[in-house]
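J.: whatever this is, show me its structure:
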Amino acid sequence: MPSHKSAQEVASSLLATEDLHFRSLELLQSLWAGYGQICRITATPNASPNSSGATSRTASTTTSSVSTPQEVQSYILKLITPPPTKADNEGHTRKILSYQVEQYFYTHLAPQLPPQIPVAKHLASIHEPQSDGSVSMAMIITDLKQTYPVAGEKRDVLNSVQVNAALDWLSCFHGFWWPRVPSLDRTQLVRPPLQEVKADGHDARNKTVWLNGGYTYLATRRSEYANLAADHDSEWWSLTDWEKDEFSIAELVASVLEPKQSGWSPIEEYTTLIHGDVKSENLFTSKSGEEVVFYDFQYTGLGLGVCDLAKLFTCSVPLEMLVDDRPVPRELAMQGGERNLLERYWVTLKKESGKEYEWDIFVNHWETALVDWLRFQASWGFWGNTEWLEARVRHILKNEKWREAVAGNAKMAGLWSTTDLP
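T.: So this is what the prediction gives:
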C-alpha cells in the first residue's frame, strides 16, 4: 500500500479481500499532525458468488459481513500514512507504535472478548513498511454508531447513567483480562518508545500491546517531568523533590505502578489489560445511555484498572458525582459519591475476574494512581475536575501510612537498595 494511494483506493482494495464492493467514503477527521485520516465508508457484497474474496473470511470477520445481497453496510477506515520514524523523537515514535498496538488489539485480542464487552469488529487490515523508513497502515472495522448512536465527543462530562455504564464496561474489560494477562508473552510487549525504537527500529509487527498501558507514565514523560522539576513556582514541584535516596515521590509512585517485563512487581497480582486512554471522546452509548462501547485502543497495555479510572473520573465524570459539597475544599478525603462509583467498579471487577481484591489494597492502588495522574497533568496542563484531583492528592500526600506503603513497595521493586524508609 504505497503512501500516495488515496483513502478510496485503500478502502476499495481492503474491501475486495472480503468480497465487498466500495460504495462511498466520508472523511470524519484527520489524525494528529497529518499522520492519516479516519473515514466512514459504505460497501455492498460483490455480485459474483465465486469471487476470490468469498474464501478469505476469517472467524473474526464473518460475523461482520453483510448477509443481504443488496444491503449497504457502514464501516470505519483508519488510514495511517506517517513520515519516517525519527529515532530521537519520542512523541513521533509513540504515535507510530500506538497505531501498531491498536491494530494488534483489533486483530488478535478483540475477537476473544465476550458479547457483554462490545468493541468494534475487525474486517481487514494491512501493515507495510516503506523504503524510506516510514510505515503505512490501514484498518477497516465495524461502525459502532450503527448500534451505539450517541457519541461521547467533547462534552467533558457524561451523565450519571453513562458514567455507570462506562464503569460497568471497564470493570468487565479489566475483569476479563486480569486472569488472562499471565499468558501474554512479555518479551513481545512494546516497551517505552525510545527503548523500543533503539532495539527494533520502526517495525514492531511482531510486538503486541504496551508493556505499560497508557501514554502518561513517567518513563515516557521524562522531559515534562524535568520541566515540572524546574518550575519552583508550581505547588506540584514538590512531587519531583527528593523523597528518599535522590528519588522523588513521583518516581516512587511510578516505580510501584510500572508493570515489569520480568521479576517481582508490587502490582503483579493485580495487573490486567487497561484501555489506556479512557475519556468521553473515546466512547459511544446507546440512546438511553445504559450501554456503552469504547474505542481507540492505541494505548492498551498492562497496568492497574484504577489507572483507567483516574482519567475517567477527572475528565468525564460530573463533579457532583464525586463531591458532597461545593466549593471543593483545599484538601479532600474520599467522599460518598466517589466511594459509590469505586465500589460499583470493584464489585463487578471481582465478579468478572473470579479474583479477590481487598478493599484497602484497592483504595491504596486508586490513590497511588491519582497521584501519578496529577503528576502528568501538572507537567502537561490541567483539565477536567482539577479542583477535585488536586484536593484529593493533597490529602493523600499527607497520609503517612500511604507514603510508607509506596516507599516500601518501591524499595521491594528494586528502585533503591538501601534499607531505610522515609
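J.: use CA for all of it now, contacts and neighbours both
T.: OK.
J.: checking G214 next. Helix, strand or coil?
T.: coil (DSSP: H, G, I helix; E, B strand; the rest coil).
J.: hmm, H275 and it touching each other?
T.: Yes: between G214 and H275 there is a contact under Cα atoms under 8 Å: 7.4 Å.
J.: can you get me the start-to-end distance on stretch 195-213?
T.: 15 Å (Cα to Cα, to the nearest Å).
J.: give me the common contacts of G214 and H275.
T.: Both G214 and H275 are contacted by Y299, T300, G301, under the criterion Cα atoms under 8 Å, 6 or more residues apart in numbering.
J.: include distance to D231 when you put those into CSV, please.
T.: Converted to CSV, the shared contacts of G214 and H275 look like this (distance: Cα to Cα, whole Å):
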residue, distance to D231
Y299, 29
T300, 31
G301, 31
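J.: and this one, so I can compare the two:
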Amino acid sequence: MDFPESSGCLDDSQVRAALDWLAAYHAYFWEQPSAPAGLQEQGSYWYLDTRRDEFAQIGRSWSDLKAVADKIDARLKTSNNEFMTCIHGDMKSENLLFTSDGRRCAAYDFQYTGRSYGVRDIAYLFASSVDSSDLDSRADDYLAHYHSALAARLAEVKGQAAAAEAIARYHPAVMRRHFDLALLDYVRFMAGWGMWGSGCDWATRRARALLGQGVEQLLRE
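T.: Next up, the predicted model:
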C-alpha cells in the first residue's frame, strides 16, 4: 500500500485519519501501569522538566501562563494511572504518511514516546498541523471524532464490558479538561521557544481564553 508523505497543513480527511491512528495507538496502551521497557516515563519533547531554559525565556505577555505552568505540569504527570496511555510525543504532519485518498495514515519518529494523557498528542497535532480557520469551526467535532474512535478501539482491545466501563469514566468532559491542560502546556513551551505551526493562532487564542476564565477548575479535577 502506498503511503505518500504528508506536507504542511492537513485537510479534513487527513486530520480524521490521524485521529483514528491515535485512537488505536492510545487504546492499545490504555491505563497500563507503566511505559513499556525502553520508553521514556513521560512522553513528549516539550515537558517542563526538560524545558527550563525555554521557561526562563517566557516574556511578560505570557506571565499568567508562566505562573501556573508548574501546576499544569504536575497535573499532566499525575501518578494516578487512570486515563494514562503511551503517546507518540511528536505528532505533526511531517511525521505522518497518508494513503492517496487521505483516509488512512501511518506515523513514524517515535523518539519522544512515553506515558501521558493521549490528548497531549492531539493538542500538538492541532497546533502544529491543522489550519487555525479549520480549528475555529471543527475543533470540537474533531475531539468528538477521537472520543468515538477511542471507544471503538478500546472495545477491540479490552472487550465490550471493560471498554464500556473505561469510556464511561473517560467521558467527553474529562477528555476536554485534559485537552485544555495539554494545550496550555504546549503553548507554555512555545511562549519560551517561539510560536510556530499552522494552528498556532488558534492555540494561542484558546490558551488566552482559558487563562482569562481561570484554570483552577482544570487543575482540581
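J.: TM-score for the pair, please.
T.: The TM-score (TM-score structural alignment, normalised by the length of structure 2) is 0.88; 208 aligned residues with a Cα RMSD of 1.7 Å.
J.: buried ones only from the shared contacts of G214 and H275 of structure 1, please, as a PyMOL command.
T.: Listed next is the PyMOL selection for buried residues among those, using 16 or more other Cα atoms under 10 Å:
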select buried, resi 299+300+301
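J.: straight-line length of stretch 114-132 of structure 2, end to end?
T.: 28 Å.
J.: residues in structure 1 aligned with that stretch?
T.: Under TM-score structural alignment, stretch 114-132 of structure 2 corresponds to residues 301-319 of structure 1.
J.: from the chain's centroid, how far away is the matching stretch?
T.: From the chain centre to the centre of stretch 301-319 of structure 1 is a distance of 10 Å (Cα atoms, centre = their mean, to the nearest Å).
J.: A7 of structure 1: neighbour count?
T.: Counted with other Cα atoms under 10 Å, residues neighbouring A7 of structure 1 total 23.
J.: to which residue of structure 2 is it aligned?
T.: Match for A7 of structure 1 (TM-score structural alignment): no aligned residue.
J.: skipping adjacent residues, who's closest to A7 of structure 1 in space?
T.: L79 (7.0 Å; Cα to Cα, 6 or more residues apart in numbering).
J.: looking at this, the one you found is in a strand?
T.: Yes: judged by three-state DSSP, L79 of structure 1 forms part of a strand.
J.: please, where are all the helices along the stretch 101-250 of structure 1?
T.: 160-177, 193-200, 222-230, 249-257 (DSSP state H, counting those that start in this stretch).
J.: and those helices as a markdown table, adding distance to L239 of structure 1 and mean neighbour count?
T.: Listed next are the helices of the stretch 101-250 of structure 1 as a markdown table, based on distance: least, Cα to Cα, whole Å; neighbours: other Cα atoms under 10 Å:
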| stretch | distance to L239 of structure 1 | mean neighbour count |
| --- | --- | --- |
| helix 160-177 | 29 | 22 |
| helix 193-200 | 24 | 16 |
| helix 222-230 | 8 | 16 |
| helix 249-257 | 5 | 24 |
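J.: out of these, which comes closest to E9 of structure 1?
T.: helix 193-200 (30.3 Å; Cα to Cα).
J.: which residues of structure 2 does the closest one align to?
T.: By TM-score structural alignment, helix 193-200 of structure 1 lines up with nothing in structure 2.
J.: who are the packing partners of that helix?
T.: With contacts taken as 3 or more Cα pairs under 8 Å, 6 or more residues apart in numbering; DSSP states H and E, helix 193-200 of structure 1 sits against helix 90-104.
J.: now the helix it packs on: which residue numbers in structure 2?
T.: Going by TM-score structural alignment: helix 90-104 of structure 1 matches no residues.
J.: what are the buried residues along that helix?
T.: 90, 92-104.
J.: next: stretch 369-385 of structure 1.
T.: If you call a residue buried by 16+ other Cα under 10 Å, then stretch 369-385 of structure 1 has these buried ones: 369-379, 382, 384-385.
J.: tilt between the longest helix seen in structure 2 and helix 12-28?
T.: Looking across structure 2 with DSSP state H, the single longest helix is helix 132-158. Helix 132-158 of structure 2 runs at 30 degrees relative to helix 12-28, counting by axes from the mean of the first three to the mean of the last three Cα atoms, to 10 degrees.
J.: just give the nearest non-adjacent residue to W30 of structure 2, would you?
T.: Per Cα to Cα, 6+ apart, closest to W30 of structure 2 is T85, 4.6 Å.
J.: any idea how far the residue mapped onto that neighbour from structure 1 is from D324 of structure 1?
T.: Under the alignment (TM-score structural alignment), T85 of structure 2 pairs with T272 of structure 1. T272 of structure 1 is 31 Å from D324 of structure 1, where distance means Cα to Cα.
J.: which element, helix or strand, includes S116 of structure 2?
T.: Assessed by DSSP states H and E, S116 of structure 2 sits inside strand 114-117.
J.: which secondary structure elements does that strand contact?
T.: Packed against strand 114-117 of structure 2 by the contact rule (3+ Cα pairs under 8 Å, 6+ apart) you find strand 40-42, strand 84-87.
J.: possible to save the buried residues of stretch 369-385 of structure 1 as TSV with secondary structure and distance to K287 of structure 1?
T.: Listed next are the buried residues of stretch 369-385 of structure 1 as TSV, based on DSSP: H, G, I helix; E, B strand; the rest coil; distance: Cα to Cα, whole Å:
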residue	secondary structure	distance to K287 of structure 1
A369	helix	32
L370	helix	31
V371	helix	35
D372	helix	34
W373	helix	31
L374	helix	33
R375	helix	36
F376	helix	34
Q377	helix	32
A378	helix	36
S379	helix	37
F382	coil	31
G384	coil	25
N385	coil	26
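J.: could I get the residues you listed as CSV with distance to N282 of structure 1?
T.: Formatted as CSV, these follow (distance: Cα to Cα, whole Å):
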residue, distance to N282 of structure 1
A369, 20
L370, 20
V371, 23
D372, 21
W373, 18
L374, 21
R375, 23
F376, 20
Q377, 19
A378, 23
S379, 23
F382, 19
G384, 15
N385, 18
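J.: thanks again, I'm all set now.
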